[in-house]
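1. prediction below, plus the sequence it came from.
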Amino acid sequence: MSDYQITPLDHDDVVAIAAIEQRAHLFPWSAAQLAVSSHQFDHHYVLRLTTAPSCIIGYFYTRCIAGEAELLNIAIDPDYQGQGWGWILLNGMITTLRHAGADSIWLEVRESNMPAKALYQKHGFQVVHRRQQYYRCADGCREDAWIMEKRLP
């Protein structure tokens, strides 16, 4: 898994990201929400395979203000899930936010998203709160969110 790069998202990447977003999330962000922000506190990156042909297989959207970072969105293309790419992308996110001055990283995750919860916990994220009935479900019900935090050394 050495033929990859994690690089800042470019406007031209939004089409590829939007396609992954539609396949990876039950309630995906729109292309307008995924459009590149020029906000100084935002850090949006893509995970790109550098083998021929080069392709984007994942991304993250974060914000870091006054030492506190928040993961806003993250995904790995479903065709590449379960192969260790999530681990690599999350490592890249943590490194990026550490360089941006983050002392802590916050995120929320669906209670039923067992693979993501396990990945976050392996990376040292701790559950600090539950937000009841936060996420919509396909059948119209609501699902709890786990609020997790990782303190950075």
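-> Received, thanks.

2. can we go C-alpha only for contacts and neighbour counts from here?
-> OK.

3. correct me, but L97 touches C64?
-> Yes. Counting by Cα atoms under 8 Å, L97 does reach C64; the two are 7.0 Å apart.

4. what is in contact with these two at once?
-> H43 (Cα atoms under 8 Å, 6 or more residues apart in numbering).

5. center of this protein - which residue?
-> Nearest to the mean C-alpha position of the chain, by Cα atoms, centre = their mean, lies I74 at 1.9 Å.

6. what residues are up against K117?
-> With contact set as Cα under 8 Å, 6+ apart, K117 has these partners: V109, E111.

7. could you do M148 as well?
-> If you count contacts by Cα under 8 Å, 6+ apart, then M148 has W106, L107, E108, V109, F125, Q126, V127, V128, H129 around it.

8. included below, for side-by-side comparison, is a second structure:
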Amino acid sequence: MTPDALAALHARCFTTPRPWNAPEFADFLGSRFCFLLTEPAGFLLGRVIADEAELLTVAVDPAARRQGMGARLLTGFATAARARGATTAFLEVAAGNAPAQALYRQAGWVETGRRRGYYHAPDGTAEDALLLGCDLSRG
């Protein structure tokens, strides 16, 4: 997927946090630490630095949700992160994004913290970010 295609799909999936634009995706893809996993209607962007992985974003087209694509991307993330030497992983998710939280928890992620008022919606309201972690050393 090109940075333009990633940005277009991201915009269909997010308003809060705001969707990323093509130059932002190009910057991530240009980093030796980042990796991209794709599905026909979705993608996951991650990065590994030292032994820690970060799930930067995952997007599945709203019309293609609830078909296992997000779970496949998460499994792929764990595999790719381990192959790059990561033993732990973290992500942040909007506190109001119950479907994403359910997906992550089903994959073994646990809440490790909260960033109060971290995300800002287009209407000016703030939303907390939940920090989730995952132990990748368990195979």
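-> Structure's in. What do you need? Computed from a predicted model, the values in this text were never measured in an experiment.

9. now the residue nearest to the centre of the first structure. Nearest residue, chain neighbours left out?
-> Among residues not flanking I74 of the first structure along the chain, F60 sits closest, at 4.2 Å (Cα to Cα, 6 or more residues apart in numbering).

10. the equivalent of the one you found over in the second structure: how many residues sit nearby?
-> Matched to the second structure by TM-score structural alignment, F60 of the first structure sits across from L44. L44 of the second structure has 21 neighbours, counted by other Cα atoms under 10 Å.

11. now the one 10 residues further on
-> Neighbouring residues of E54 of the second structure were enumerated by other Cα under 10 Å; the total is 20.

12. my guess is it is in a strand, correct?
-> Yes. Per DSSP: H, G, I helix; E, B strand; the rest coil, E54 of the second structure lies within a strand segment.

13. contacting residues for the counterpart of it in the first structure?
-> Alignment note: E54 of the second structure maps to E70 in the first structure; criterion TM-score structural alignment. The neighbourhood of E70 of the first structure, defined by Cα under 8 Å, 6+ apart, consists of T62, R63, C64, I105, W106, L107.

14. any idea how far Q101 of the second structure is from G70 of the second structure?
-> With distances taken as Cα to Cα, to the nearest Å, Q101 of the second structure is found 12 Å from G70 of the second structure.

15. corresponding residues in the second structure for the longest helix belonging to the first structure?
-> When the first structure is parsed with DSSP state H, its longest helix is helix 85-99. Across the second structure, the stretch matching helix 85-99 of the first structure (TM-score structural alignment) is residues 69-83.

16. and that stretch, which residues are buried?
-> Of the residues in stretch 69-83 of the second structure, those with enough neighbours to count as buried (16 or more other Cα atoms under 10 Å) are M69, G70, L73, L74, G76, F77, A78, A80, A81, R82.

17. so what touches that stretch?
-> Contact with stretch 69-83 of the second structure is made by 37-39, 42-44, 46-48, 53, 55, 58-60, 103-104, 107, 136-137, as judged by Cα under 8 Å, 6+ apart.

18. average offset between it and the first structure?
-> Compared with the first structure after the fit, stretch 69-83 of the second structure shows a mean deviation of 1.0 Å (mean Cα distance after the TM-score superposition for the first structure).

19. now that stretch, how far from the centre of its chain.
-> Relative to the centre of its chain, stretch 69-83 of the second structure is centred 11 Å away, using Cα atoms, centre = their mean, to the nearest Å.

20. what about the helices in the first structure?
-> 14-24, 31-34, 85-99, 114-122.

21. tabulate those (TSV), appending distance to G140 of the first structure.
-> Below are those laid out as TSV (distance: least, Cα to Cα, whole Å):
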stretch	distance to G140 of the first structure
helix 14-24	19
helix 31-34	23
helix 85-99	29
helix 114-122	20
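
22. and I56 of the first structure, which of the ones you listed is closest to it?
-> helix 14-24 (6.8 Å; Cα to Cα).

23. relative to G124 of the first structure, how far out is the aligned partner of V93 of the second structure in the first structure?
-> By TM-score structural alignment, V93 of the second structure lines up with V109 in the first structure. Relative to G124 of the first structure, V109 of the first structure is positioned 15 Å away (Cα to Cα).

24. okay then, goodbye and thanks.
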